[in-house]
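**Q** got a structure for you, letters missing:
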């Protein structure tokens, strides 16, 4: 018997939590490790992606939603400045990045905020009314829904 690790799929997918609970995927994907991020489920249809992007300003970040993909790109204003500096220890990654997240159908970005080096991207799953489950009322014979069965019996 084999065990399948689905955690790599949860790292870059938003809104697929129900589908991934029901099915297994045999492929392993290695998500990008920079910049680090969290995907949090705030409510049944509300999600938030938090990315640690210290050193980036609003002008250097681009967020785009293309169909079922959310693409976050960060570009440094001038990479040559870092080359001119002399570091004794360099532990802060100062590099451009591109992170792509796969979104489930009907998941939309509702906003983004940059605060204290953390980028918060808010998402909402908005299922159209036509696709939502609906309750069907069960009628009774009093409401005119009765069907009369006539059975002919022949007596011998």
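**A** Received the coordinates, thanks. No experiment lies behind these values; they were computed from the predicted model shown. Residues are numbered from 1 along each chain as shown.
**Q** C-alpha only now, for contacts and for neighbours.
**A** Fine.
**Q** can you give me the strands in this protein?
**A** Secondary structure of the chain (DSSP state E): strands at 13-14, 37-43, 46-52, 61-66, 69-74, 97-103, 107-115, 118-125.
**Q** now the last one, how far from the chain's geometric center?
**A** Relative to its parent chain, strand 118-125 has a centroid offset of 9 Å by C-alpha atoms, centre = their mean, to the nearest Å.
**Q** quick one: it to strand 37-43, angle?
**A** Taking axes from the mean of the first three to the mean of the last three C-alpha atoms, to 10 degrees, one finds that strand 118-125 is oriented at 40 degrees with respect to strand 37-43.
**Q** Quick check: buried residues in strand 118-125?
**A** For strand 118-125, burial by neighbour count (16 or more other C-alpha atoms under 10 Å) applies to 118-125.
**Q** Check it against this one:
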């Protein structure tokens, strides 16, 4: 894999730190494949992130939305009271952290855990001030009168 050094751009630009951080994150191989997830579009302005978190309870998961980043963390609590001895551990119970970059005006609407799947519903709510608006075109009656008046005087 190729590696790119973005250091010269950091020195010569102002305000593009977030962009370069995103580029660094996408080119790195440090993002694990656990747990698997889906991103679905459920409507014109609504989305759903589904993360496979089998074996985790609601208390062992946390969802944090900060600025334009959604972070889902899972940490298994060790069960000290169990009297049995595990001979083979094939079910993954490792801690994880999965971060998603959200677009502007995307908010977390709801989160639910069912059948080992964590569903996080998102909605894009654009403020009225940012929505496009239709501008009416007014025809000026004075401009046509002046032109007609000039024709009569000539």
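**A** Nice, thanks for sending it over. Fair warning: this is a prediction, and the values are worked out from it, not measured in the lab.
**Q** Any idea what the TM-score comes out to?
**A** Overlay of the two chains. TM-score (TM-score structural alignment, normalised by the length of the second structure): 0.69; 123 aligned residues with a C-alpha RMSD of 2.7 Å.
**Q** on that earlier part again, highest average neighbour count across the strands of the first structure?
**A** Counting by mean count of other C-alpha atoms under 10 Å, strand 13-14 has the highest mean neighbour count of the strands of the first structure, with a mean of 22.
**Q** Who are the packing partners of that one?
**A** strand 97-103 (3 or more C-alpha pairs under 8 Å, 6 or more residues apart in numbering; DSSP states H and E).
**Q** Could you count how many residues lie near residue 34 of the first structure?
**A** Close neighbours of residue 34 of the first structure, defined as other C-alpha atoms under 10 Å, add up to 15.
**Q** quick one, what contacts it?
**A** By C-alpha atoms under 8 Å, 6 or more residues apart in numbering, residue 34 of the first structure lies in contact with residue 97.
**Q** Could you check how far it is from residue 45 of the first structure?
**A** 27 Å (C-alpha to C-alpha, to the nearest Å).
**Q** Let's have the buried residues of strand 118-125 of the first structure in a markdown table, adding distance to residue 76 of the first structure.
**A** A markdown table is the format used below for these (distance: C-alpha to C-alpha, whole Å):
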| residue | distance to residue 76 of the first structure |
| --- | --- |
| 118 | 16 |
| 119 | 15 |
| 120 | 19 |
| 121 | 20 |
| 122 | 24 |
| 123 | 26 |
| 124 | 29 |
| 125 | 32 |
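**Q** Please name the nearest non-neighbouring residue to residue 96 of the first structure.
**A** residue 75 (4.7 Å; C-alpha to C-alpha, 6 or more residues apart in numbering).
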